[in-house]
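Undergrad: heads up, no residue letters with this:
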C-alpha cells in the first residue's frame, strides 16, 4: 500500500514538473514564432500544437526508447486524447459564463481532420497486424517505419489545408524579441518536461507491477492526465477571456498532432515496434465513442452548455472506472 501511495505521489510531483516545463516551452515557442515572423498557419498548426503536445510526444519517446513500452506510450496518447475531448472542453465551458459557443468552421473542418486522424491511426495498427503478423496471443504485429509514415503524410495534408486558408496572411518579425533568451527558455522547458515525463512513466510502470496489470492501462490515466494538464489550463484561460474557439481549436489541434505525429515518432525513431491488437482496439474503441459524443454535443445548437459539460465529465468518470476495474481484475475487456 505504501508503494502505491509513493507512486501516486511521484505522479503528482511529475505532473507539476510537466506543467511548469510546458509553461516555459509554450511561452518561449510563441516568442520564437513572433521573433522569426512565422506565418499564422505554422504558428497555429505546428508550433502551438507541438508546444502543448510536447509532453505527449516525450511520453512516447521515453516509454519506447528507455523502457521498451511502446504500448504505454500509445496508451498515454489515447488517454490524453480522451482527456482533451471530455475534460478540457467541459472545464472550459464550466469556467465560461453561459457555456461555450462553438462554430461551423471548428465543428466541420477541424472535426474532419480529427476523425481522419483517429481512423488513420487505427488503420495503421490494423495494417501492422495484417501484413507484419507476429506469433503470440491477441493478434500481434509489427508497426514498421513505412507504416509510421502514413499518419505523418496525413498531418502534412492538415498543415497544407491550413496554409491554403491563410496563404495571403503576412506576418512581420518582431525585432523586440530576444531570440537567444527565447531559445534558452525553450530548451530549459523541454528538459524539464523530459524529467517530469520520466516520473510519470516510472509511476505508470510501478503501478502496473503493483497491481499485476499492463502498464499501458496506467499510461491511459496517470501519464495521460499528467501530460494533458497544460492543455486544460490553456483552454480554460482562453474560455475565460472570451475566446472559446481558441479553446476548442487547441484541444483538436493538440489531438491531431498527438495521433498523427507523436505516435509515429516512436516508430520512426526506434524502427519496428510490436503492438498487440487486442490491447489497441479497446483503447481506440473508447476514443471513438468519446469522439462521437463530443462532436454530437458541440454540434447541437453550436453551443457546449454547462449541462453538456457535466455529461462529458460523467463519461470521463466512466472511462476512469473502467480502467480501475481492468486494473483490479474485475473487468477483462483488455486481455492481460
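TA: Structure's in. What do you need? Here the structure is a predicted model, which means the values were calculated and not measured. Numbers count the residues shown, from 1 in each chain.
Undergrad: could you use CA atoms for every contact and neighbour count after this?
TA: Fine.
Undergrad: need the next SSE after the strand or helix carrying residue 200, C-terminal direction.
TA: Assigned by DSSP states H and E, residue 200 belongs to helix 179-211. On the C-terminal side of helix 179-211, the closest following helix or strand by DSSP H and E is helix 215-218.
Undergrad: re earlier: and the helix holding residue 200, what other elements does it pack with?
TA: Here helix 179-211 touches helix 2-36, helix 49-61, helix 215-218, going by 3 or more Cα pairs under 8 Å, 6 or more residues apart in numbering; DSSP states H and E.
Undergrad: elements contacting the longest one?
TA: Spelled out, it's helix 2-36. Applying 3+ Cα pairs under 8 Å, 6+ apart, one finds that helix 2-36 makes contact with helix 49-61, helix 179-211, helix 224-240.
Undergrad: deepest-packed of those helices, please.
TA: Each of the helices and strands packed on helix 2-36 was scored by mean neighbour count; the highest is helix 49-61, a mean of 27, by mean count of other Cα atoms under 10 Å.
Undergrad: quick one: contacts of it?
TA: Here helix 49-61 makes contact (Cα atoms under 8 Å, 6 or more residues apart in numbering) with 18, 22, 25-26, 29, 70, 72-74, 76-77, 80, 190, 193-194, 197-198, 201, 223-224, 227-228, 230-231, 250, 253-254, 257-258, 261-263, 265-266.
Undergrad: ok, and here's another one to check against it:
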C-alpha cells in the first residue's frame, strides 16, 4: 500500500494534532462550563459532567474519528493505552512531585468501580468484536455513572469539593462568576469543538501513516503515541493539582477519566462503527490495562498513599509496557 505521507510529515501531523486537541479541550471546558453556569447549572454538576467529559474529549474525538475511518483498532489502542498512561504516567509523575495521600473511600469504592468497568469493557472484547449493541451498553453505563456521581455529591461534601477543585485546575471560577457572558463563551465552545475535530483528524491520519511506515499494527501506535497525546489534558491538570497540594484531585481525575474512556469513548466509537479486536490486543494490551487497574489498589492501600518509590515503579511499568508492545510485534 503506498504511503500518503512521509514519516516526518506524518509525525508533524501527530504533533499538531496533539496540540490542537489539547487547546481545543481546554477551550471547550471553559466555554461549555461557563455557558452551563449561565443557564443555571450548579458548579458541582458542571464538575461531574462538563469538566469530566472535557478532559476525555481528545480520546473521544480521536477514537470516533479512527472508527469512522475504519481504523477501529487505533481507537481501541487509544482507550486502553490512555488508561495505562493515566495510571502509570500521571500518578507516577504526581507521586514523584510529592507523595500522594489516598482517601480510604477511593480504595474501597472508586478504584474497585474502575476495575469493575475495566472488566466489563474487557468482556465486550473477548469475541474480538465490539458491536453497536456493546457500544450502546457502554454508553448507558456512562449515564448511570454520571447519575451516581451526582447522587454521591449530594451525600458526600468531599466529592462536591473535589469536583469544584477540578474546575479550578482548569482556570474556572464559576462560583465567583455567576453570570458569564454568552457570546464569548459560546465562541470558546465552538472554537474548542473545531480544534478538537481538526486535531483528532490530524492525529489519526498522521498516526495511521506512521503505523504503515513503521510496519506495526495501528493498535500499537494507538496505545502509545496517540494514547500519550490524548492524555495530555489529564496529565497537565493532575501535575498542576499535585504542585498545589491537591493530590487527591489527581487520583480522582485519573479514575474518572479511565471510566469515561471505557464507557463513553469506547462506546461511542463502537456505536459509530463496530470494531474488530485483534488477538494482539487480547494477549498484550488488554491484560496490561487490567493488571495496572487492579494493582493500583494495593499500591494505594499500602500506607494509604503513593510514595515516590511506587511512583518510580509506575513509570518503569509504563515504559516496559510500551517497549513490550513494539518488541512483541517485531517478534
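TA: On my side now, so go ahead. From a predicted model like this one, the values you see are computed outputs, not experimental measurements.
Undergrad: so how far is residue 91 of the second structure from the corresponding residue of the second structure for residue 246 of the first structure?
TA: Aligning on TM-score structural alignment places residue 246 of the first structure opposite residue 249 in the second structure. Residue 249 of the second structure is 11 Å from residue 91 of the second structure, where distance means Cα to Cα, to the nearest Å.
Undergrad: in the second structure, what stretch matches the helix holding residue 200 of the first structure?
TA: Counting by TM-score structural alignment, helix 179-211 of the first structure sits on residues 182-214 of the second structure.
Undergrad: next: stretch 73-82 of the first structure.
TA: Using TM-score structural alignment, the match for stretch 73-82 of the first structure in the second structure runs over residues 75-84.
Undergrad: residue 124 of the first structure matches what in the second structure?
TA: Counting by TM-score structural alignment, residue 124 of the first structure corresponds to residue 124 in the second structure.
Undergrad: what helix or strand is its match on?
TA: helix 111-125.
Undergrad: what's the mean distance for that helix versus the first structure?
TA: In this overlay with the first structure, the average offset of helix 111-125 of the second structure from its partner residues is 1.1 Å by mean Cα distance after the TM-score superposition for the first structure.
Undergrad: what does that helix contact?
TA: The contact list for helix 111-125 of the second structure (Cα under 8 Å, 6+ apart) reads 130, 134, 138, 255-256, 258-259, 262-263, 277, 282, 286, 290, 293-294, 297.
Undergrad: could you point out which element follows it?
TA: For helix 111-125 of the second structure, the following helix or strand on the C-terminal side (DSSP H and E) is strand 129-130.
Undergrad: wait, doesn't residue 133 of the first structure sit right on residue 142?
TA: Yes. Counting by Cα atoms under 8 Å, residue 133 of the first structure touches residue 142, with 6.5 Å between them.
Undergrad: between those two, which is the more surrounded one?
TA: Per other Cα atoms under 10 Å, whichever of residue 133 of the first structure and residue 142 has more neighbours is residue 142, with 22 against 17.
Undergrad: for whichever residue in the second structure pairs up with residue 291 of the first structure, what are its contacts?
TA: Using TM-score structural alignment, the partner of residue 291 of the first structure in the second structure is residue 293. For residue 293 of the second structure, the contact set (Cα under 8 Å, 6+ apart) comprises 84, 87, 111, 114, 115, 118.
Undergrad: how far away is the residue nearest to residue 246 of the first structure when sequence neighbours are not counted from residue 273 of the first structure?
TA: Of all residues not flanking residue 246 of the first structure in the chain, residue 238 sits nearest, at 6.3 Å (Cα to Cα, 6 or more residues apart in numbering). Using Cα to Cα, one gets 38 Å for the distance from residue 238 of the first structure to residue 273 of the first structure.
Undergrad: could you do residue 227 of the first structure as well?
TA: 23 Å.
Undergrad: residue 294 of the first structure now?
TA: From residue 294 of the first structure to residue 273 of the first structure the distance is 31 Å (Cα to Cα).
Undergrad: repeat for residue 108 of the first structure
TA: Look at residue 108 of the first structure and residue 273 of the first structure: by Cα to Cα, they are 34 Å apart.
Undergrad: which residue range of the second structure does stretch 146-155 of the first structure align onto?
TA: Against the second structure, stretch 146-155 of the first structure falls on residues 133-142 (TM-score structural alignment).
Undergrad: have a look at how far, on average, the matching stretch is from the first structure.
TA: Stretch 133-142 of the second structure sits 2.2 Å off on average (mean Cα distance after the TM-score superposition for the first structure).
Undergrad: what does that stretch contact?
TA: Outside stretch 133-142 of the second structure, the residues touching it (Cα under 8 Å, 6+ apart) are 121, 124, 259-260, 262-264, 266-271.
Undergrad: return the set of buried residues in that stretch.
TA: 134, 135, 136, 137, 138, 139, 141, 142 (16 or more other Cα atoms under 10 Å).
Undergrad: again with stretch 306-314 of the second structure
TA: Here stretch 306-314 of the second structure shows 306, 307, 308, 310, 311, 312, 314 as buried, counting by 16+ other Cα under 10 Å.
Undergrad: closest one of those to residue 6 of the second structure?
TA: Proximity of these to residue 6 of the second structure was ranked by Cα to Cα; the top entry is residue 314 with 34.3 Å.
Undergrad: which residue in the first structure lines up with that closest one?
TA: Under the alignment (TM-score structural alignment), residue 314 of the second structure maps onto residue 312 of the first structure.
Undergrad: and that match, that one's in a helix?
TA: Yes. Counting by DSSP: H, G, I helix; E, B strand; the rest coil, residue 312 of the first structure is found in a helix.
Undergrad: ok, it - contacts?
TA: Taking Cα under 8 Å, 6+ apart, one finds 86, 87, 90, 293, 294 in contact with residue 312 of the first structure.
Undergrad: ok, back up a step: double-check that the match of residue 291 of the first structure belongs to a strand.
TA: No. According to three-state DSSP, the state of residue 293 of the second structure is helix, so it is not within a strand.
Undergrad: any idea how far it is from residue 325 of the second structure?
TA: 18 Å.
Undergrad: for residue 82 of the first structure, what is the enclosing helix or strand?
TA: helix 70-86.
Undergrad: ok, and the closest non-adjacent residue to residue 253 of the first structure?
TA: residue 49 (5.7 Å).
Undergrad: the one you found -> the second structure?
TA: Alignment note (TM-score structural alignment): residue 49 of the first structure maps to residue 52 of the second structure.
Undergrad: and the match of residue 246 of the first structure, what element?
TA: Per DSSP H and E: helix 247-260 holds residue 249 of the second structure.
Undergrad: mean per-residue distance, that helix versus the first structure.
TA: Averaged out, helix 247-260 of the second structure is 0.9 Å away (mean Cα distance after the TM-score superposition for the first structure).
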